[in-house]
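1. turn this into a model:
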Amino acid sequence: MISLKIEKILNIDKISLVMIFCGILDKNFARIKDIILIIKVNNSLREDIMGDYIFTITAVFQIFVFLISSYYAILSLFGLYRKKDKKEFEPQKSFALIVAAHNEEVVIGKIVESLMDLDYPRHLFDIFVIADNCNDNTAKIARQHGAKVFERFNKDKRGKGYALEWMFDKIFKMEKSYDAVSVFDADNLVSKNFLKEMNNQMCEGYKVVQGYLDSKNPDDSWITQSYSVAFWSTNRLFQLARKNLGLSNQIGGTGFVVNTDILRKLGWGATCLTEDLEFSCKLILNGEKVGWAHDAIVYDEKPLTLKDSWKQRKRWMQGFADVASRFWVKLLKKGIKDRDIVAIDCAFYIAQPFVLLLLTVAGILTFIQINTSGVNIFIVNYLLDEPLFWKSFSVFQFLLTPFVLLIERKFSKKLFAMLALYSTNVFAMKYLIGSKPTLLAAGEAQVAFVVVFLILTYVFFGKAQFKRFFWYLLYGLYTLTWIPITIQGIKDKDKKEWSHTKHVRQIGIYDV
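-> Next up, the predicted model:
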């Protein structure tokens, strides 16, 4: 017991302790001094070895995260270019347009009107509405607007995936056949050229095609603008980039078409919380690719509040984590075995919840490195030890999304110019508050910088641009909320409860 206490106090091991007692018994105190010196050296070496071990583990982790981030960053750059010439085909394909609806009496009329007004031969498409477990006037209103309504009641199998699987089976058994089915949500509005663009892509050989997902209500709140920014940038940097590189796009839950033969062959079978992602994985495992129609626009209503947004995005992350747990290994095996970059890319995509957690840990390590003296754990600095490079890279990252929104005509040139000027704070802060400010001083300076630019934006560009500028800054907060949402989603990935988003107002196609 005494030896254990001494061992703890002196921070030495049992062998070293025995050596000291041997020295005492021999009454050779010079030997004891030598032994203690050796022990100190051994302890120092042990600490160095442990430090090297931690350093190595950290290096492997951070370099791995850096490479993944670089993959996504490089990939996104291919979305900046868009081919101007595209093939046009005469209307050939016939479509069954399916709207999945659960208690959507407020919005169902507008989506049916929007589909009725499509610029495509009327005999080549029919509109079907699934009134799924409804106890309101959804079915009645849909019929009044000219849709063919099928009412479904099943309390055990609830959710869009089950409703679609039920409806597809009915489509297959109809006397009239269709070349493809197209899926929409009840709150959607559709651009008049939607079926023309889908016809073009299918005539080029694609059996599954996803349309451009836009927003009906980007200016309702900072949450709706954050959603809209995320979708606008994803359309360009993720979807169009993959189209340009010949990779597979991803089905986005609404606004997509599927060839009926491939649907019959593979079966829908996608009844998880993100049935679109699940079906995308099945397609790629069977050698198919999803096409992209950048001009086939579907307008979607975004949640107004953080609470509603949180519930919806948690459901997405539950589905993502569920699909990743079931398909990641299969996709990676196929990618390696068949040297299929499409499958490998899809494996990277469905691993996003886990990649986000890795990025979070890397961010925490970076914060510790910056704000704690004597800690050298930000390994990437050793690879590129150049502050100017990292500051320039930060500006590039900050401006990439606004630049995409500029070329997509979602942000004005004035707003982009103001954001570009604002991004110079990375360089300006050093001259304003010094190179080693306190955390409080740095925070106060950042707040003052934001306030100055908000005032300048309001004075020179007006209230509308001021609001967009301020809300875009809050987009960073929206992005951070993905971290706890992702953790919750991974934790609850096996729970299948459906979270319904309630819609409270009507927006027509001419209002967007």
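
2. only C-alpha atoms from now on, for both contacts and neighbour counts.
-> Fine.

3. can you measure across stretch 411-430, start residue to end residue?
-> Using Cα to Cα, to the nearest Å, one end of stretch 411-430 lies 30 Å from the other.

4. ok, and for that stretch, which residues are buried?
-> F411, L415, F416, M418, L419, A420, Y422, S423, N425, M429 (16 or more other Cα atoms under 10 Å).

5. please list all residues in contact with the first one.
-> Applying Cα atoms under 8 Å, 6 or more residues apart in numbering, we find F411 in contact with P402, L405.

6. over to it. Which of the three states is it?
-> coil (DSSP: H, G, I helix; E, B strand; the rest coil).

7. residues in contact with the spatially closest residue to V190 that is not a sequence neighbour?
-> Taking Cα to Cα, 6 or more residues apart in numbering, and ignoring the residues beside it in sequence, V190 has V298 as its nearest neighbour in space, at 4.6 Å. When contacts are counted by Cα under 8 Å, 6+ apart, V298 touches N188, L189, V190, S191, G211, Y212, L213, D214, S215, T254, G255.

8. another one to check against the first:
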Amino acid sequence: MSRSHASGPDMNSIVQSLLMLSLAALALPVCVLFFQVLFAVRAKASPRDSTGVRPSVDILIPAHNEEAVICRTLAHLTPQLLEGDRLLVVADNCSDQTATIARCHGAQVYERADTERRGKGYALDCGVRWLEYDQRDVLVIIDADCIAEPGTIEALAVCTQRSGRPVQSLNLMTSATPDRRSSRIAEFAWVVKNHVRPLGFGCFDLPCQLQGTGMAFPWWLIATASLANGHLVEDMKLGLDLAEQGYPALFCPQAKITSTFPQSAAAIATQRLRWEHGHIGMILGTLPRICLTAARNRDAPLMALALDMMVPPLALLSLLVAGVAVSSAFYANATGIWLPAAGAAMLSAMYFTAIALAWWKFGRRIVSFLDLCHTLGYIVWKIPLYAKYFYQKQVRWIRTERG
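-> Got it, this is the predicted structure:
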């Protein structure tokens, strides 16, 4: 009996310590998300001035078997070109008519064939090396399935030249199947990630993550960047690499890029697996080093970027917050110790307030309140995706099929 009484309090203290550590680990990403949303909701005007004399641009489009979509992309881009601009499509290991269609629309085309070095990073590196011998003022990268809204190239080019830093456009994705609730929820989550959060940071001139498309760079900066890799989230890696060099990306919401989520369930699963495993891998593998570097160098923009990267995908963050809240409640009920439960309640309140504010200001046209109440099913559906990270992690870049 005495051993039982002696060991009981020790086990309680261990569980309590684990719960408090979990709360502390979640506090930073939840607080970052909360304040990003709060300031985005309060933003009265765009934080970035993109007016001025438009410099010359090179536009680089990496493309792999994009014959179904590249015609539309080029049709929206070519009216935005001025005399002296260049448009290059890197037809990367294509087996369709991508190169032919691009040439018919007046683009220069480089056909790359390398089945060993596969991935968007290699295509980008190839394009940069081809263009740099006769470079313009600014390089703009746009994916082959994206639509550049009118004025996008001008806004990106002017902002890049004025700041001397990388610039990220507003990058939105819409659902190809809006009648499906899960698709609408995914579209809302994308808005929070790519619009609300960078807008909130942009109010204080803090940097944002690069998002792979709608990115612009001064030529002298991108020419020295390390692009030739098959990293799952090559855009996030590039943004961190440049931020470590002292050139974090700026958010320019006047420039707008849109695209559509894949239609097939298999393509959606492949895309999300790559994005979310890549993001988790960056959090677990790269984030500690970035935080140490930022702290050691007293680099506030780099630390802000690290804090932003610390916020995991919304579905995963929802799972973690709910898991700690439920565990704390069970612990409080069993032991009568309510400190972890009180902390979990405060954290949950901040998180769900942030989601509610983001929905009210930016998401009501996408998801209804009823949709929002049914997100539990969407979150549960994604548990196997996160579980795969620990037993079947994706490590190789795989292109998402458009169909």
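
9. on that earlier part again, check which helix or strand covers the residue nearest to V190 of the first structure.
-> strand 290-300 (DSSP states H and E).

10. average offset of that strand relative to the second structure?
-> Aligned to the second structure and superposed, strand 290-300 of the first structure gives a mean residue distance of 0.9 Å (mean Cα distance after the TM-score superposition for the first structure).

11. could you tell me where that strand falls in the second structure?
-> Residues 249-259 of the second structure are where strand 290-300 of the first structure aligns, with TM-score structural alignment as the criterion.

12. what residues of the matching stretch count as buried?
-> For stretch 249-259 of the second structure, burial by neighbour count (16+ other Cα under 10 Å) applies to A249, L250, F251, C252, P253, Q254, A255, K256, I257, T258, S259.

13. and T78 of the second structure, what's its match in the first structure?
-> Mapped onto the first structure by TM-score structural alignment, T78 of the second structure lines up with M116.

14. give the full set of residues in contact with that match.
-> Contact analysis of M116 of the first structure by Cα under 8 Å, 6+ apart lists I127.

15. mind redoing it with 10 Å?
-> K110, R122, F125, D126, I127, H145, G146, A147, V190, K192 (Cα atoms under 10 Å, 6 or more residues apart in numbering).

16. which strand or helix spans the fourth one?
-> Read that as D126 of the first structure. strand 125-132.

17. next, the residues that contact the helix or strand just after that strand from outside, please.
-> The C-terminal neighbour of strand 125-132 of the first structure among helices and strands, as given by DSSP H and E, is helix 138-144. Residues from elsewhere that reach helix 138-144 of the first structure (Cα under 10 Å, 6+ apart): 99, 101-113, 127-132, 147-151, 186.

18. for ChimeraX, what selects the buried ones among the residues you listed?
-> Buried members of the contacts of helix 138-144 of the first structure, defined by 16+ other Cα under 10 Å, are picked up in ChimeraX with:
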select :99,101,102,103,104,105,106,107,108,109,110,111,112,113,127,128,129,130,131,132,147,149,186
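
19. what about the contacts of helix 138-144 of the first structure, which are in strands?
-> Counted as lying in strands by DSSP state E, out of these, are V99, A101, I127, F128, V129, I130, A131, D132, K148, V149, F150, E151.

20. pick out the most distant pair among those residues.
-> Pairwise distances across these peak at 15.6 Å for I127 and D132 (criterion: Cα to Cα).

21. need the strands for the first structure, in chain order.
-> Assigned by DSSP E, the strands in the first structure fall at 95-101, 125-132, 148-152, 180-185, 189-190, 208-215, 256-259, 290-300.

22. could I get the ones you listed as a markdown table with distance to K87 of the first structure?
-> Formatted as a markdown table, those follow (distance: least, Cα to Cα, whole Å):
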| stretch | distance to K87 of the first structure |
| --- | --- |
| strand 95-101 | 20 |
| strand 125-132 | 22 |
| strand 148-152 | 33 |
| strand 180-185 | 20 |
| strand 189-190 | 21 |
| strand 208-215 | 15 |
| strand 256-259 | 18 |
| strand 290-300 | 12 |
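
23. still on that earlier bit, distance of the match of T78 of the second structure relative to G146 of the first structure?
-> In terms of Cα to Cα, M116 of the first structure sits 8 Å off from G146 of the first structure.

24. now do G287 of the first structure
-> Computed as Cα to Cα, the G287 of the first structure to G146 of the first structure distance reads 38 Å.

25. mind naming the longest helix for the second structure?
-> helix 2-42 (DSSP state H).

26. mean deviation of that helix from the first structure?
-> Mean for helix 2-42 of the second structure is 2.5 Å (mean Cα distance after the TM-score superposition for the first structure).

27. hmm, which of the contacts of V298 of the first structure are common to the second structure?
-> When you map those onto the second structure and apply both residues aligned by TM-score structural alignment, their matches' Cα atoms under 8 Å, the shared contacts are N188, L189, V190, S191, G211, Y212, L213, D214, T254, G255.

28. now for those residues: which two are most distant?
-> Using Cα to Cα, the two most remote members of those are S191 and T254, lying 13.5 Å apart.

29. the two: who's more crowded?
-> More neighbours surround T254 than the other of S191 of the first structure and T254, with 23 against 19 (other Cα atoms under 10 Å).

30. how about the more buried one, what's its partner in the second structure?
-> T254 of the first structure maps onto T213 in the second structure, with residues paired by TM-score structural alignment.

31. its match contacts L139, correct?
-> No. Taking Cα atoms under 10 Å as the definition, T213 of the second structure is not a contact partner of L139, at 11.9 Å.

32. ok, back up a step: find the residues that touch each one of M116 and G146 of the first structure.
-> D126, I127.

33. spatially central residue in the second structure, please.
-> In the second structure, the centroid-proximal residue (Cα atoms, centre = their mean) is Q211; its distance is 5.1 Å.

34. residues touching the closest residue to that residue other than its chain neighbours, list them.
-> Of all residues not flanking Q211 of the second structure in the chain, D235 sits nearest, at 5.6 Å (Cα to Cα, 6+ apart). By Cα under 10 Å, 6+ apart, the contact list for D235 of the second structure reads K120, G121, Q209, L210, Q211, G212, T213, M215, L227, D241.
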